[in-house]
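> Whatever this is, show me its structure:
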Amino acid sequence: MKGLDKKPNILFILADDLGWGDVSYHGSEIETPTIDRLTARGVELDQHYVCPLCTPSRTSLLTGEYPGRFGRHATVPSSQPVLPDNYPTLASILKENGYSTALFGKWHLGSDPEFFPGKYGFDYSYGSLAGGVDPYTHRYKSGPYSHTWHRNGELIEEKGHATDLITAEVISWIKSRDEDQPWFCYLPYTAVHTPIRAPEKWQNKYWLRNYDIDPARDSSFKSYAAYVSHLDSAVGKIVESLKHLSLLENTIIVFTSDNGAVTYNPSQDTIKYPGKYYDTPRLGSNYPLRGHKAQLYEGGIRTPAAIFWQHQLQPTKIETPLYIADWLPTFVSLLDLDYNEEEKWDGIDISSLLFASQMKLEERSIYWNLKEEEYAYRQGKWKLILDQNKNRELYNLDADPEEEQNLASNHPEIVDNLFQKILSEQKQDNRSVRSDIDKI
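This next block holds a predicted model:
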């Protein structure tokens, strides 16, 4: 943003598997006061879209592109490296423009330490190189990447809850920054991904309440609620530290989730992690949206989101469809960064919306590639979904955000138009696949 005396810091918080219906400002029984307050005091992004799985959302955030551009493995949870060497990312662009950069939490764009975040623009990194981990053992699923907890690419052993360790590391890093150098802190928490294990303090908060007549579902939801509130409190600690350091006014805070919630999780999944786990028959909620994580319905790809910048952005709600790839071009524009390869971006600059100089984006288009098996395309109010069998579902999201009425047979011309859009986007997929991906 031109005219600023000092470039602002950026704190980008990405929750893991937090659903649309998991925050209290959306009516949840789970208490999330910090997230609610950031949203109320900032710009609520009511139609903020991500990808239906973790690796692709992270890919889009850091590159400004659709994940399919980097190959099929970028459209699924991937332990293989996703980005080509020296590929420009949000972190590397900010670093080249004088920012100190760091990542705390879940990387999941290459689980081998050889492909740690430091190779892609981050000065400092800490957390899980692989996917979601057990909060106490910090272990990923059994296999070559189970030991994944690291600092700057070096595998380490630590004691403590992952959410608490990540939060403490963030605060320590922020305190150590040179006050004259702006910073970018990318904070992809491992919470609230399974396995669900919250500290006793947060378990106690919900344990005497009743949420479900089924004892197993009731217990499962209480544990999940505790895990969410623990995450919310951790975010609050970081915001409080920014206040103490007199950094809050000069820090842009973005909060969102990488995909929709997992609504239940059988032990067949958590048994893949070292240790003993049980069925969790009731977890997160995407209500009233249809679907869940790993699906292209709204519940899998539309998440709670907000941006807060004290005294710069006025509290409001934006109902225009946005996409996680928009953040890179938006920050480049907003911060007047030096960069000249914008032609690759699939995301767009939304800064005019954030500052209310433009009220909406006409006919916004967004494309999803899930495992090169299922696809979706949204243009304006219309959304087309193609399943694995190439069945076509068409929804008018303005009239039917819950996706209850498939209108494909009523509007064959719209179906065909959006189908052609998908075919056009597919031609651009796989354009930036690592040359060694089949050899790794």
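> CA atoms for contacts and neighbours, from now on please.
Will do.
> which outside residues touch the one helix or strand L328 maps to?
Using DSSP states H and E, L328 falls within helix 327-334. Outside helix 327-334, the residues within contact range by C-alpha atoms under 8 Å, 6 or more residues apart in numbering are 1-2, 61-64, 90, 337-339, 342, 345, 347-351.
> Could you check how far K222 is from P195?
14 Å (C-alpha to C-alpha, to the nearest Å).
> Settle it for me: which of these two has more neighbours?
Shown here are K222 and P195; by other C-alpha atoms under 10 Å, K222 has more neighbours (26 against 23).
> Doesn't the more buried one belong to a helix?
Yes - membership of K222 in a helix is supported by DSSP: H, G, I helix; E, B strand; the rest coil.
> That one touches W207, doesn't it?
Yes - contact criterion C-alpha atoms under 8 Å: K222 and W207 qualify, at 6.4 Å.
> Pull the contacting residues for the residue lying closest to A261 once chain neighbours are set aside.
Nearest residue to A261, sequence neighbours excluded (C-alpha to C-alpha, 6 or more residues apart in numbering): G19, at 4.0 Å. For G19, the contacting residues are 257, 259-262, 284-286, 299, 303-304, by C-alpha under 8 Å, 6+ apart.
> now the other sequence, so there's something to compare against:
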Amino acid sequence: MDNRLKVLNKSPFQKVTVFASVLALLSGCSYKNFMEQEVKAESNKTKVTNENGKQKEGEDSPKPNIVYIVLDDSGFSDLGSYGSEIQTPNLDWLAENGLRYNNSHVTPVCSPTRAALLTGRNPHDIGMSTVANFDMGPEYPNKRGRIYPEAGTIAEVLKEEGYNSYTLGKWHLAPSHQLTPAGPYENWPLGKGFDRFYGILEDSSDQYKPELVQDNSFIDVPEKENYHFSEDIVDKANQYVTDHASVNPEKPFFLNLAFGAQHQPVQVPEEYIKKYDGVYDEGWDKIREQRFKKQKELGIIPEDAVLTPLNPGVKPWDQLTEVEKETFTLFQETYAGFLTHTDEQIGRFINHLRSVGELDNTMIVFLSDNGASAMGKATGSINHTMAYNDMPETLDYVVENIDNFGTDKAKVEFPAGWAQVSNTPFKLYKSTMYEAGIRTPLIVYYPKAIKDKGAIRNQYVHVSDITPTVYDLAGIELPDEIKGVKQIPLQGENFADTFVKADAPDKKTQYYENNGQRAIYHDGWKAIARHTKGQAYENDVWELYHLAKDPTETNNLVAKELKKLKELQKLWDKEAKKYDVLPMTDIMGDGFLVMPSDSNRNRNTFTFYPGMSLLLEGATPFIINRSYSITVPISREAGDEGVLVALGNYESGYTLYVKDDKLVYEYNIGTKDYRIESDAPVGQSTIRYEFNPTDLHKGIGNLYINGNKTGDVTIDQTHKFKVSFEGLDIGRDTHYPVSTAYQNKGTFEFTGEIEKVIYELK
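A predicted model of the protein is given here:
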């Protein structure tokens, strides 16, 4: 950890608010005298409440409530206030009553953005340079899938200032191998300073049957008709706010509301999809042009900005077949309906803040964690696992499932052509260093400090700047230590002056790196290093853009401005050393295959017992491209049936079960099911399944009863990176069934007795 402490000598965090500075100037008093008066006034101020415990209109509280609202994989142009035809009236209301930033940047994938947001630091320097699934071990301290204790979260800091802190929805800030019902918990939300947590721990989740966690416990999905995850987390957020305002009205709160939307799987009730019937019949070329025109009318992009050409691999709409047009249109209708549904939930939350008298004293910050994703490739995707394993989904396969779009029977992601529309006017997508990957909406609502309502700000802002700005406006100093751990200084820059000054100075420099892709921004210029996986970094191809004049990166100036490029390359090297960007790796999906030596998952033997809570897939025994066995001693009478072991759901996974006096093993790759069936044993028996690879992603599965082989199957394709997005159950199959053979039997709990389940891996 010594390399983390080298930044302790950086310049201290600016502790004085610009808002206070402006008031001091207007009042004619000295800055020092003004602040002394303000501190004295604050110390005498208490929150006034009415008989219902609600804040009276017009009364101030000592410190503001803080709310972060984060979308997942939503592009720069998706909101109505940023040029979209999608109905987002509640987020548009925030924009109309706050500030929109059109030059706000994040990292190109989710976990680093969330880490930077919650800490006010650069993600490499705090252990989160890529998605939390990829823990590269001690050799790569910038890729540990966690936030180091030296970078306290906003929840930890605000706790010392009398705040209660709540987080709901997606977390994705702990190594996957730590996400077990027995911990370790130090990187879970409560371990990072939050008082309450309700949501999911991993990167993405089904909207109808999420793998829910409340505080430090896995829980069942509420038995509620028409359940939806986005609605559930807002219901819970409203409950937290109600309890807070009712019982502790004198205390401020921080609430982080992180939706799973718009990440795959895109799932939403049909009524929201129907809202967009016919809206996208013109196709992605026309819709993109319409958004581009509206963005100029709104002032979101400069009048002289150029719309980038279609991305490589995206066909012009008029070259598609009628089947493609019909299918791809429905993909976008589903995506748009999903966003409108999410906006509706955000509106419910805002209205609830208003109803309990907290809205006027709440600062709300809205953003998306990165640009829209091209994971759906050319045809779109309806199978989450196949998309992540880079497995092709044919158009025929997609069309077969078209009636399931939006439902719990499909895990939808739109084609890349629509992803480019989301990222209008930029080129390429999430995971890249182009503006499409890192430039997203930012809306700040805070009526006590923002008077220029509905205005657009052009300043360059980075996600790491948000929390330092919040600290400044709340008059909070970063403590020297948290839980006895020396804190590294904030690295983001306070942009509160933009709240009151349209021409306030902006951020000058920001580096970027993700899985070997690099970029550096400085004073209106941006250099990008395009890296080819497996090649030496010195062979990267550099591009240079003058963003101040070319915001859509259409004019590569590398041949004309070689001196400027070399200047930016040196600056990237400087920033990389300063913020622990090195060493780099160019991992992509293969990051799922890395198991650090200190991981609990890096064992050869696991023993699980009946009644164990759901174990998330990222913490289960790692079977990819390995010889392994699953042994299950059971006691069974004739007629006893049910699941012995199950990992996954209908889109992928494996299951071992007894049904109709047959013992069955199934491995579901996504488009094909590999199956072994034999007569089931009676009495005390030992069931054993063995898999032996014959080549990369291939092998033979064998099924044994009491040591006697009862069947085998040749599996000609296993998963490359990840078996499923649903975890492991012992003695039952919760959430969605792996096999259609027992899809109508609920969890299909085994009616005999299971002694234990033993995994042995070679």
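> Relative to D214 of structure 1, which of the contacts of G19 of structure 1 is nearest.
Taking C-alpha to C-alpha as the measure, D214 of structure 1 lies nearest G284 of these, at 16.1 Å.
> Grab the nearest non-local neighbour of the counterpart of V239 of structure 1 in structure 2.
By TM-score structural alignment, V239 of structure 1 lines up with I350 in structure 2. Nearest residue to I350 of structure 2, sequence neighbours excluded (C-alpha to C-alpha, 6+ apart): L359, at 7.2 Å.
> And that neighbour, what's its match in structure 1?
So, by TM-score structural alignment, L359 of structure 2 is matched to L248.
> again, but for F194 of structure 2
Looks like F194 of structure 2 aligns to F122 there (TM-score structural alignment).
> before we move on, what about D220 of structure 2?
By TM-score structural alignment, D220 of structure 2 lines up with E157 in structure 1.
> Counting neighbours, what do you get for that match?
Count around E157 of structure 1 with other C-alpha under 10 Å applied: 11.
> Could you find the closest non-adjacent residue to it?
Nearest residue to E157 of structure 1 in three dimensions, chain neighbours excluded: W149, at 7.0 Å (C-alpha to C-alpha, 6+ apart).
> quick one, what contacts that neighbour?
Going by C-alpha under 8 Å, 6+ apart, W149 of structure 1 touches 126-129, 138-139, 155-157.
> and S352 of structure 1, helix, strand or coil?
Secondary structure, three-state DSSP: S352 of structure 1 is helix.
> how about the corresponding residue of structure 2 for L187 of structure 1, secondary structure?
Matched across to structure 2, L187 of structure 1 falls on L257, judged by TM-score structural alignment. With three-state DSSP as the basis, L257 of structure 2 sits in strand.
> cool, W368 of structure 1 as well?
What three-state DSSP gives for W368 of structure 1 is strand.
> So what does Y25 of structure 1 match up with in structure 2?
Y25 of structure 1 maps onto S81 in structure 2, by TM-score structural alignment.
> distance of its match from Y674 of structure 2?
Applying C-alpha to C-alpha to S81 of structure 2 and Y674 of structure 2 gives a distance of 49 Å.
> of the two, who's got more company?
Using other C-alpha under 10 Å as the criterion, S81 of structure 2 and Y674 rank with S81 on top: 26 against 17.
> Help me confirm that the more buried one comes into contact with D92.
Yes - with contact defined as C-alpha under 8 Å, S81 of structure 2 reaches D92; the gap is 5.4 Å.
> OK, contacts around R439 of structure 2?
Counting by C-alpha under 8 Å, 6+ apart, R439 of structure 2 makes contact with 76, 103-106, 370-371.
> which one of those residues is nearest S205 of structure 2?
When the contacts of R439 of structure 2 are compared for distance to S205 of structure 2 (C-alpha to C-alpha), N370 wins out at 17.3 Å.
> All good on my end, thank you.
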